[in-house]
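[1] What follows is a predicted structure for the sequence shown.
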Amino acid sequence: MEQADPMASWPTGRLLSTAARLVEHRWIQTLERVGLTHAGLVVLHLLDAGPLSQTELAARAKVETQTMSRTLDRLEREGYVERERHPQDGRRHVITRTPAGRAAWESARTLEADLFPTLSDQSAIRQTLLEIIRASSAGRWEP
């Protein structure tokens, strides 16, 4: 006799939390092989549109400026980004992606498709995740 899947009775929050942890662990392991962290990958993705300030990167990544500073320090040590003084405001820095950063981004950008199976209705799952994130972060981040 086949047993029912015990996870089928788990509350949605537990399913989401478990899925998030498992995905994060897999991401971390895979990104380490290409010399990146998840935060670093986010930065390299955001810089695809061109140079940004640390403050702009933090806002777009939905993290604190200090958190972004640590991520940028590591990316700079790895040679993936450069910080230059802002031409109009010497107190600010502009962050640009280096050729090595572009190469790291290019090697990592297909990891999601390589790591995770094709989901039956990826569009619906993405929409649901966006709804959960928006509802859970209400008042936490600027729009």
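    Sure, I can see it.
[2] CA atoms for contacts and neighbours, from now on please.
    Will do.
[3] What is the lengthiest helix in the chain packed up against?
    Ranked by residue count, the top helix of the chain under DSSP state H comes out as helix 12-33. With contacts taken as 3 or more CA pairs under 8 Å, 6 or more residues apart in numbering; DSSP states H and E, helix 12-33 sits against helix 38-46.
[4] And the helix it packs on, what's buried?
    Going by neighbour count (16 or more other CA atoms under 10 Å), the buried part of helix 38-46 is Ala39, Gly40, Leu41, Val42, Val43, Leu44, His45, Leu46.
[5] for stretch 9-28, same thing?
    Trp27.
[6] Included below, for side-by-side comparison, is a second structure:
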Amino acid sequence: MTSNLDPDARSSYRLITLAARLIQRRQDDALAPLGLTRAAVIALEGLTGGPLNQEQLAEAIRVQSQTLGRVLTRLEATGLITRTRHASDRRQLRVELTDSGVAAVDAARLAEINAYPDDPDIAWKALREELTKFVRAIPVNRGAGVVPFAPPEHRAGHVHRQQSGRASGLRGWEQPRQN
């Protein structure tokens, strides 16, 4: 199969995927001493605004509930979350961060930040803006199973910038800055 894509665009795409793999590898290395994976950190971050049931959390972080269940089992076994039966619906489990879970989120965020290159010549704002345009340009119906983490907006006390369109699936650090 041949592509009509501009050679510069193809080279840029390859650089994006290479950069993503390199950062993911560095994040994995940074999280390993904490006993965490990126999937675990995403689940933990999804709970920072307050307790949710498993289905709400799965929807908030855009993963399958069954897949999330395995991650939650590991997080519960390590004491980072608790799962308790919901008072009004015994079929539902309330998932909540423990104090250790809150500390793990903080440690994971610091570890992930330290995994990024510390180069003053990198124009982070310009890079974020261009990557945001790139993500917005990806058709919604293509690759629907791969959606970046989006913090839930329904939680009480949760401060979240309102986004519209395709950008709503971006993490806070991927969001264009509001001046």
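    Good, I have the coordinates. Here the structure is a predicted model, which is why all the values come from computation and not from measurement.
[7] tm score of chain vs chain?
    Their TM-score after superposition, calculated using TM-score structural alignment, normalised by the length of structure 1, is reported as 0.82; 136 aligned residues with a CA RMSD of 2.4 Å.
[8] what helix or strand does Arg83 of structure 1 sit in?
    Using DSSP states H and E, Arg83 of structure 1 sits in strand 81-85.
[9] now the angle between strand 81-85 and the following helix or strand past that strand, please.
    In the C-terminal direction, the helix or strand that comes right after strand 81-85 of structure 1 (DSSP H and E) is strand 93-97. Here strand 93-97 of structure 1 runs at an angle of 150 degrees relative to strand 81-85 (axes from the mean of the first three to the mean of the last three CA atoms, to 10 degrees).
[10] Pull the distance from strand 93-97 of structure 1 to the chain's centre.
    How far strand 93-97 of structure 1 lies from its chain's middle: 18 Å, per CA atoms, centre = their mean, to the nearest Å.
[11] before we move on, what about stretch 85-92 of structure 2?
    Mean C-alpha position of stretch 85-92 of structure 2 versus that of the full chain (CA atoms, centre = their mean) differs by 27 Å.
[12] do you know how far Ser107 of structure 1 is from Asp114 of structure 1?
    Counting by CA to CA, to the nearest Å, the separation of Ser107 of structure 1 from Asp114 of structure 1 is 11 Å.
[13] Nearest residue to the middle of structure 1?
    Centroid-nearest residue in structure 1, with CA atoms, centre = their mean: Val42, separated by 3.9 Å.
[14] Is that residue in contact with Ala61, as I believe?
    Yes. At 7.0 Å, Val42 of structure 1 and Ala61 qualify as touching, with contact defined as CA atoms under 8 Å.
[15] Go ahead and list the helix or strand containing Val71 of structure 2.
    For Val71 of structure 2, the element it lies in under DSSP H and E is helix 65-77.
[16] That helix vs structure 1, average offset?
    Its matched residues in structure 1 lie on average 1.1 Å from helix 65-77 of structure 2 after superposition (mean CA distance after the TM-score superposition for structure 1).
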